[in-house]
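Asker: this one's structure only:
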């Protein structure tokens, strides 16, 4: 193959360096706590994905590339992507690659190089840095079913687009990027994102979990099949879509103009929910600690527990389950509550002015909180269950009352 200025190809068979790092002594700093890596002395310590105390550095290389472009990865190895620091590399024109192997195998360099192939190719025409890897026939027999035998550590300019397709049970970690686009697809491995800002963030996993720490900002689309769980700290952007099949969703905060969340079987747990959107669950439970916006919540079989700070128009439907509705006492809102039973706690009676009608075994309670002329409304239906209403005063929602001397 002829190599010209448009292409730079690096093969691991060219590497002559082999070293062993004792992580317990040399790499005491937890990688997940490092926002930026210091490149005065290049830190290529393995991530927590490599769980063994001893690893081998079986490949390392440095490339010079433009500060903007696209990283495309196609390989069955664990992958860790993090940015170089502009303070250390002001031109943002470097990329670093390091491959770690599990030293418990006690393979020599020559043995490792017979088990896998790896190459990096930069095409200047489309500004794409392509990272490709695969197991050899011998490697398939010995390593392909082991999830943590190899990890590729990539350090790239922070503004690169990311396109990762993992072909097996390998895990992906991506952190601290400001990118036009981050698209990741995994099969059986897990995906971890940390502090990502991008126009588009799309992650799909067949059976692995998706974990988002720190904050994700952009148009966000996260989905799993089968048993994969979605967990997040803060998701923010113009649109957020979350989808699972038979698993849970747990997110501390969603701040989005529009969102769409759905699943077949599982438990949905949210902290703060701000924006307008839909949450649909076939079987399981939905719990939301704080809602500021217009939502449609529906659970075919299971309970719904939601607390509203403000809304213009929201609906809750639980066909086979109960609804626990909470409202702050300063909300000017009308409530329409329908169920086999409707229970209003004693503390809410002074805030909720209501009228009750019972017909054909169904109880309907209509009323308002704060202002009879309120145009905002929350419609709740639990046709085969109980609707419970509690009203909290604004002070207690701030959790300040627990600090007041009795």
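Answerer: Sure thing, it's come through. Values in this document were obtained by computation on a predicted structure and should not be read as measured data. Numbers count the residues shown, from 1 in each chain.

Asker: From here on, just use CA atoms for contacts and neighbour counts.
Answerer: OK.

Asker: in the helix or strand in which residue 74 is found, what's buried?
Answerer: Per DSSP states H and E, residue 74 falls inside strand 70-75. Buried residues in strand 70-75, counting neighbours by 16 or more other CA atoms under 10 Å, are found at 70, 71, 72, 73, 75.

Asker: Check stretch 119-134 too.
Answerer: 120, 121, 122, 123, 127, 128, 129, 130, 131, 132, 133, 134.

Asker: try this one side by side with the last:
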């Protein structure tokens, strides 16, 4: 059964400021004016479905104003501000001729379908923004076209599914059982935390930037866009780039598989099992002393491994050349110059830091230089002694 749409109107500039009670006035979207409003009575649980060329902003209802979580509000905003009201009255009255927006609520499904006629605007449609406020537990299913962006914040859903064509996606403090987001050519950014079974992807040059990713299974993939992730907490993580990327990862907890075709891998703190491979580029990782199995490899490039103190690890190092930092100067000085010095150096190094039954660490740079250094605790969390003194 379809619920009644208990508030739908195309607004004039004057109406947009007096038609609602103070409890339903949304945050101001700078540089825009509200042109249309819908309100639906809902249950606390349901699904929001959106298919539109409009920018989409989704956030939960204010729990203080709507503690029962039984409302859904949809508002459309168009370019223009207070100073334009006098001269834009006639233009605003024709907005209904420039787009269509259909809303329906059947059972627990709130569906919004927007269209802008391409025969009028081509690839340059008007910049309309759709602001949706829904119960915090609603599932989200969004598809936007063209350059439209999606912003989703503070939701606690079971399922979140977002597809962007050429626009970007922004997430902030989102919890969900399953999160699946893909931008065909745009970029993806998550601030605060993103919690759930997570699949993030960007095509072309689209980039992924995230602060904290947490869940059982996490997947991040790009084609040639960079990835910058502060922290990952997961049972299993997979990170891939089919062409080229630079991956900067702060800390990685749990089992992780990283495979990129070309580019550099930089990880400040490895807390679990890791396999990190680049076909062409550099790999720089720093290890903690928790027991783990680590394999880092550059097929055509250099590798550096930062070891903790004490380094209770079984080392297996394969490289065209091995370079030690000043922490290991005593080993270099103790060796006699021979044609087998590199092998002697490797044997001495493995004997110094090796610990059978501890972590198993393999460094593979067959055609490059493999650097071994000690990693102090401050450096492992992205700080230095100088930073600590400031």
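Answerer: That came in fine, so what should we check first? Note that the coordinates shown come from a computational prediction; the quantities given were computed from them, not determined experimentally.

Asker: Now do the strand holding residue 74 of the first structure: which range of the second structure does it align onto?
Answerer: Using TM-score structural alignment, strand 70-75 of the first structure lines up with residues 47-52 of the second structure.

Asker: what residues does the matching stretch touch?
Answerer: 108-115, 138-145 (CA atoms under 8 Å, 6 or more residues apart in numbering).

Asker: what does stretch 278-286 of the first structure give?
Answerer: 259-269, 295-306.

Asker: Which residue ranges of the stretch 101-250 of the second structure form helices?
Answerer: 118-121 (DSSP state H, counting those that start in this stretch).

Asker: quick one: the strands in it?
Answerer: 109-115, 129-134, 139-144, 150-153, 156-164, 169-183, 188-202, 208-222, 227-241, 245-260 (DSSP state E, counting those that start in this stretch).

Asker: Ok, which of the ones you listed comes nearest residue 268 of the second structure?
Answerer: strand 245-260 (5.0 Å; CA to CA).

Asker: Return the mean post-superposition distance for that closest one against the first structure.
Answerer: When the first structure is superposed, strand 245-260 of the second structure averages 0.7 Å from its matched positions, counting by mean CA distance after the TM-score superposition for the first structure.

Asker: so where is the following helix or strand past that strand in the first structure?
Answerer: Counting by DSSP H and E, the element after strand 245-260 of the second structure in chain order, helix or strand, is strand 263-270. Under TM-score structural alignment, strand 263-270 of the second structure corresponds to residues 284-291 of the first structure.

Asker: Check the mean deviation of the matching stretch from the second structure.
Answerer: Mean for stretch 284-291 of the first structure is 0.7 Å (mean CA distance after the TM-score superposition for the first structure).

Asker: Off-centre distance for that stretch?
Answerer: 18 Å (CA atoms, centre = their mean, to the nearest Å).

Asker: now do stretch 299-310 of the first structure
Answerer: 22 Å.

Asker: can you check stretch 313-323 of the first structure too?
Answerer: For stretch 313-323 of the first structure, the distance to the chain centre is 27 Å (CA atoms, centre = their mean).

Asker: Residue 81 of the first structure reaches residue 182, doesn't it?
Answerer: No. Using CA atoms under 8 Å, residue 81 of the first structure is not in contact with residue 182, being 11.4 Å away.

Asker: counterpart of stretch 193-213 of the second structure in the first structure, which residues?
Answerer: The alignment places stretch 193-213 of the second structure over residues 215-235 of the first structure (TM-score structural alignment).

Asker: follow-up on the earlier one: residue 81 and residue 182 of the first structure - which one has more neighbours?
Answerer: Shown here are residue 81 of the first structure and residue 182; by other CA atoms under 10 Å, residue 182 has more neighbours (25 against 21).

Asker: list the contacts for the aligned partner of the more buried one in the second structure?
Answerer: Residue 182 of the first structure maps onto residue 160 in the second structure, with residues paired by TM-score structural alignment. Listed by CA under 8 Å, 6+ apart, the contact set of residue 160 of the second structure reads 139, 140, 141, 176, 178, 179, 180, 181.

Asker: now do 10 Å
Answerer: Counting by CA atoms under 10 Å, 6 or more residues apart in numbering, residue 160 of the second structure touches 47-48, 138-142, 152, 174-181, 196, 198.

Asker: swap in residue 224 of the second structure?
Answerer: Contacts of residue 224 of the second structure by CA under 10 Å, 6+ apart are 202-207, 241-246, 260-263.

Asker: Could I have the PyMOL command that selects the buried members from these?
Answerer: Here is the PyMOL command that selects the buried residues among the contacts of residue 224 of the second structure (16+ other CA under 10 Å):
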select buried, resi 202+203+204+205+206+207+241+242+244+245+246+260+261+262+263
